[in-house]
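Asks: Structural data only, the sequence is not supplied:
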């Protein structure tokens, strides 16, 4: 017979807080270690090993290798109930010149994902106290997801072509593979540098987007001796980009449209007419309808550039992210815990329509289940910039771990009544199958001959 006694909710929270505080040096050290070894999406091999070892040490033995580098470990509590997902993101973004950048890949933690991983491990440690396990109901799934930053599109498309990926971001692919099938709701906390000096921010939304992978194909020739015998793919691309810029005045402000991209291959030699140019682009908007409308205009611009020069065009529209919908019940429970732990002045609540313009694959998850994506104001600098660094590791890692763990406690106490209430009051925008069908329908391949 077990001698572990059940605790009151107040006692459970005290035990969780005490345990996370006791592990604060450990989880901050893990976050700093990940910062020192940044890896871009779907290549986070070292990061995944570090996180898997830490989860195992916390008593959660994760399944690894999900969506290449992702993982999921589940802690089962004493009573029956729903499963709450706690998420951290594994990948770095490419920011050459950042003080923490990898000299080979240019990857750097200029978006603070390393802090998420420390918080993930902290929550796993805090929710592993035997008295806590015996008191709560349901399960907590600790999930490390790869490749939230939608970069290196050519590489990812190659992984898809060889059968290693189906969808090109971490959460998208983990949804496709069924890793979230037994998860009833999910949350994570992202770092931020500009949230009105409040410790945490809850609410708001994000843009949807579609990803464009475009090849302009011309004909090589000597750029000095016989340029008339070539077809300049770079000129075709530049005309297309000029046409896109000419469209910008037609973008309606309320759609919060963003069109941007990079040329990842512009030719091979200055004395040769470029025969192939590769462009990776993004069309963002507040709704999928807005994204689809602008995406169609942008596709016309690609064709116009190819037609004007006589180049060919290979174009792929790749399913990007869906808008974020923060669940109001999860937001309420999280907010109550933040203010209880850190004071009323520690929280800023944003209206649901506040949109900073970025995108996240947490948006995809929020369309199929209750989800929460608050921010912790713990960084200095500009996101994805060379100056973005965590200024307050305790806030980014320890306070975030406590806030998520306390939210799990509330959700899974008293027979998981709060979690059951969240599920009962939530109507997802899409079923999992509907989501996958929608993403499949958004994938398009177009070949165009401009000659």
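Replies: Perfect, thanks for sending it. Predicted model only: the values in this text are computed from it and were never measured. Numbers count the residues shown, from 1 in each chain.
Asks: alpha carbons only for contacts and neighbour counts from here, please
Replies: OK.
Asks: Was I right to think residue 175 contacts residue 169?
Replies: No - under the criterion of C-alpha atoms under 8 Å, residue 175 is not in contact with residue 169, lying 10.0 Å apart.
Asks: buried set for stretch 346-355?
Replies: Judged by neighbour count using 16 or more other C-alpha atoms under 10 Å, the buried positions of stretch 346-355 are 346-348, 352, 355.
Asks: Now render those residues as TSV, adding distance to residue 286 and secondary structure.
Replies: Shown next, in TSV, are these (distance: C-alpha to C-alpha, whole Å; DSSP: H, G, I helix; E, B strand; the rest coil):
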residue	distance to residue 286	secondary structure
346	28	helix
347	25	strand
348	22	strand
352	12	coil
355	8	strand
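Asks: could the residues you listed be laid out in a markdown table, adding distance to residue 404?
Replies: Formatted as a markdown table, these follow (distance: C-alpha to C-alpha, whole Å):
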| residue | distance to residue 404 |
| --- | --- |
| 346 | 15 |
| 347 | 14 |
| 348 | 16 |
| 352 | 21 |
| 355 | 23 |
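Asks: how near is the residue nearest to the spatial centre of the chain to residue 362?
Replies: Nearest residue to the geometric centre of the chain (C-alpha atoms, centre = their mean): residue 148, 3.3 Å. With distances taken as C-alpha to C-alpha, to the nearest Å, residue 148 is found 9 Å from residue 362.
Asks: which residues are common contacts for the two?
Replies: Common contacts of residue 148 and residue 362, defined by C-alpha atoms under 8 Å, 6 or more residues apart in numbering, comprise residue 171.
Asks: ok, now which ones touch residue 27?
Replies: 118-119, 121-122, 397-398.
Asks: right, I mislabeled it, should have said residue 420
Replies: With contact set as C-alpha under 8 Å, 6+ apart, residue 420 has these partners: 81-82.
Asks: neighbours of residue 262, just the number please.
Replies: Neighbour count for residue 262, taken as other C-alpha atoms under 10 Å: 10.
Asks: do you know how far it is from residue 282?
Replies: 9 Å.
Asks: What of residue 234?
Replies: 19 Å.
Asks: do the same with residue 83
Replies: According to C-alpha to C-alpha, residue 83 stands 34 Å off from residue 282.
Asks: Same check on residue 335?
Replies: Look at residue 335 and residue 282: by C-alpha to C-alpha, they are 33 Å apart.
Asks: Now do stretch 213-228: distance from first to last residue.
Replies: The first-to-last residue distance of stretch 213-228 comes to 28 Å (C-alpha to C-alpha).
Asks: List of residues touching that stretch?
Replies: 153-154, 229-234, 236-237, 270-281, 306, 310-318.
Asks: Presented hereafter is structure B, for comparison with structure A:
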């Protein structure tokens, strides 16, 4: 006689709940697909750079309002940061972050229009499940401006906007489907050399050449590159270099970005670069002011395989997603998502759009978001993000595993733990007139 081993009742119930959640999310996202794609196209047509995303935020508010959701703007004192909430303040909490700033000259060459549309899609897919109690806890849609250099997420961290969450999720367009990958720390520095002006032909001996110091500093940093690891990067430009050839330059300015894999290594690299600046100033007999972090530090991305694997599972069968692209020792970019990942379990999967080889930060990448691939990416990402967030809310084991993995990598790290926090920028005022709004 064959004995049938039925699964425990709670397992059956969990499976049924998961299936029902997935069906509800798919239905909602499919109903929103054209609206989300149109929103993405609208952002592409009206790109706004960091901290100037006023029109974009109004479009987000209009989209959410059509679905009964109120948007809070000015979060953390940042005019173009926004927040919407669904569910309860009690129980587990997930934050879905959205980026929406563009690049000067190339518009949405990093695909932030797709990011915003996908994050909104995931939020709207979860909202009804939270409203009627099918999912516990709450979800926050957090609009994070100025990722392209302004460090909106770091400023929002300092303002407390990321406190109290169990996970943070977001996608990013790229050429590969991957749930997690390496991202470097990034730090900015400006060195201002101050000398003494004199007639360059008549009495140059009375001058002290700030440009000479800047050139020496630039060369010293170039020589430093031979003696750093392959994954480190130091790249800079001359911002100022004098006014006329017949005047000994009394002022010259360099700006550099530094990138490295770890918190410790970015701080060590910073010290070596500053020594190059100060040594060059001493050699030229000029003064130098070295100012770090006019743009917030971007911390390295802390991988979370637990969440990455959930995203992979929820991407099937629509996409074949690699869980983690391991560190191969190749150079990598930077993102302020890294700052969030150092505080709580975080994923920022890459979603493939267009042909392989399309460079990031290009007009080709921007235009790829308008294709059927872009439409599909929004739909697929909204679904996988929503279902990953649902796992965090509904499954105690997923939350526990994600946090255990996070803590195994070390304690939470804040920029303020490492260096003095730089002053915040002066934010622009919305240039739109009341007549234009009416």
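Replies: Received the coordinates, thanks. As the structure is a prediction and not an experimental result, all values here were calculated from the model.
Asks: Got a TM-score for the pair?
Replies: Put the two chains on top of each other and the TM-score (TM-score structural alignment, normalised by the length of the second structure) is 0.82; 397 aligned residues with a C-alpha RMSD of 2.7 Å.
Asks: about what we covered before: what is the three-state secondary structure of the residue nearest to the centre of the first structure?
Replies: Following DSSP: H, G, I helix; E, B strand; the rest coil, the label given to residue 148 of the first structure is coil.
Asks: same deal with residue 367 of the second structure?
Replies: helix.
Asks: Would you map the helices across the stretch 351-451 of the first structure?
Replies: 362-366, 393, 400-412, 417-425, 432-442 (DSSP state H, counting those that start in this stretch).
Asks: which parts of the biggest helix by length in the second structure are buried?
Replies: The residue-count maximum for a helix in the second structure (DSSP state H) belongs to helix 9-45. By neighbour count on 16+ other C-alpha under 10 Å, the buried set for helix 9-45 of the second structure is 18, 21-22, 25-26, 28-30, 32-33, 36-37, 39-41, 43-44.
Asks: What distance do you get for the aligned residue in the first structure for residue 343 of the second structure to residue 148 of the first structure?
Replies: The equivalent of residue 343 of the second structure in the first structure is residue 368 (alignment by TM-score structural alignment). Separation of residue 368 of the first structure from residue 148 of the first structure (C-alpha to C-alpha) stands at 17 Å.
Asks: Repeat that for residue 41 of the first structure.
Replies: Distance from residue 41 of the first structure to residue 148 of the first structure, by C-alpha to C-alpha: 7 Å.
Asks: so what sits against both of those two?
Replies: By C-alpha under 8 Å, 6+ apart, residue 41 of the first structure and residue 148 have these common neighbours: 91, 170.
Asks: sorry, back to before: comparing residue 234 and residue 282 of the first structure, which residue is more hemmed in?
Replies: Neighbours per residue, other C-alpha under 10 Å: of residue 234 of the first structure and residue 282, the larger number sits with residue 234, 26 against 21.
Asks: quick one, what contacts the more buried one?
Replies: Counted by C-alpha under 8 Å, 6+ apart, residue 234 of the first structure has contacts 216, 266-267, 274-277.
Asks: again, only using 7 Å
Replies: By C-alpha atoms under 7 Å, 6 or more residues apart in numbering, the contact set of residue 234 of the first structure is 266, 274, 277.
Asks: next one: residue 399 of the second structure
Replies: Residue 399 of the second structure neighbours (C-alpha under 7 Å, 6+ apart): residue 392.
Asks: What does it correspond to in the first structure?
Replies: Aligned partner of residue 399 of the second structure by TM-score structural alignment: residue 419.
Asks: Residue 273 of the second structure now?
Replies: Match for residue 273 of the second structure (TM-score structural alignment): residue 298.
Asks: what about its match, which helix or strand?
Replies: Residue 298 of the first structure is located in helix 288-309, with elements delineated by DSSP states H and E.
Asks: Taking helix 432-442 as reference, get the angle to that helix.
Replies: Here helix 288-309 of the first structure runs at an angle of 20 degrees relative to helix 432-442 (axes from the mean of the first three to the mean of the last three C-alpha atoms, to 10 degrees).
Asks: Off-centre distance for helix 288-309 of the first structure?
Replies: The chain centroid and the centroid of helix 288-309 of the first structure are separated by 26 Å, computed with C-alpha atoms, centre = their mean, to the nearest Å.
Asks: Okay, buried residues for it please.
Replies: 288, 290-292, 294-295, 298-299, 301-307, 309.
Asks: Ok, stretch 134-148 of the second structure next?
Replies: Result for stretch 134-148 of the second structure [16+ other C-alpha under 10 Å]: buried residues 135-148.
Asks: and the end-to-end length of that stretch?
Replies: 37 Å.
Asks: hey, where'd the strands end up in the stretch 101-250 of the second structure?
Replies: 138-143, 167-169, 172-174, 185-194, 233-240 (DSSP state E, counting those that start in this stretch).
Asks: Please convert those to a markdown table, extending it with distance to residue 74 of the second structure.
Replies: Putting the strands of the stretch 101-250 of the second structure into a markdown table (distance: least, C-alpha to C-alpha, whole Å) gives the following:
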| stretch | distance to residue 74 of the second structure |
| --- | --- |
| strand 138-143 | 10 |
| strand 167-169 | 20 |
| strand 172-174 | 24 |
| strand 185-194 | 26 |
| strand 233-240 | 32 |
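Asks: Tell me which of these sits nearest to residue 391 of the second structure.
Replies: strand 167-169 (10.5 Å; C-alpha to C-alpha).
Asks: contacting residues for the counterpart of residue 280 of the first structure in the second structure?
Replies: Matched by TM-score structural alignment, residue 280 of the first structure corresponds to residue 255 in the second structure. Residues near residue 255 of the second structure by C-alpha under 7 Å, 6+ apart: 189-191, 236-239.
Asks: which of those count as buried?
Replies: If we count by 16+ other C-alpha under 10 Å, those have these buried: 189-191, 236, 238.
Asks: Show me which pair in the residues you listed is furthest apart.
Replies: Among those, 189 and 238 lie farthest apart (C-alpha to C-alpha), at 12.2 Å.
Asks: Isn't residue 239 of the first structure up against residue 305?
Replies: Yes - contact criterion C-alpha atoms under 7 Å: residue 239 of the first structure and residue 305 qualify, at 4.9 Å.
Asks: thinking again about what came up before, can you tell me how far the match of residue 343 of the second structure is from residue 361 of the first structure?
Replies: Taking C-alpha to C-alpha, one finds residue 368 of the first structure at 12 Å from residue 361 of the first structure.
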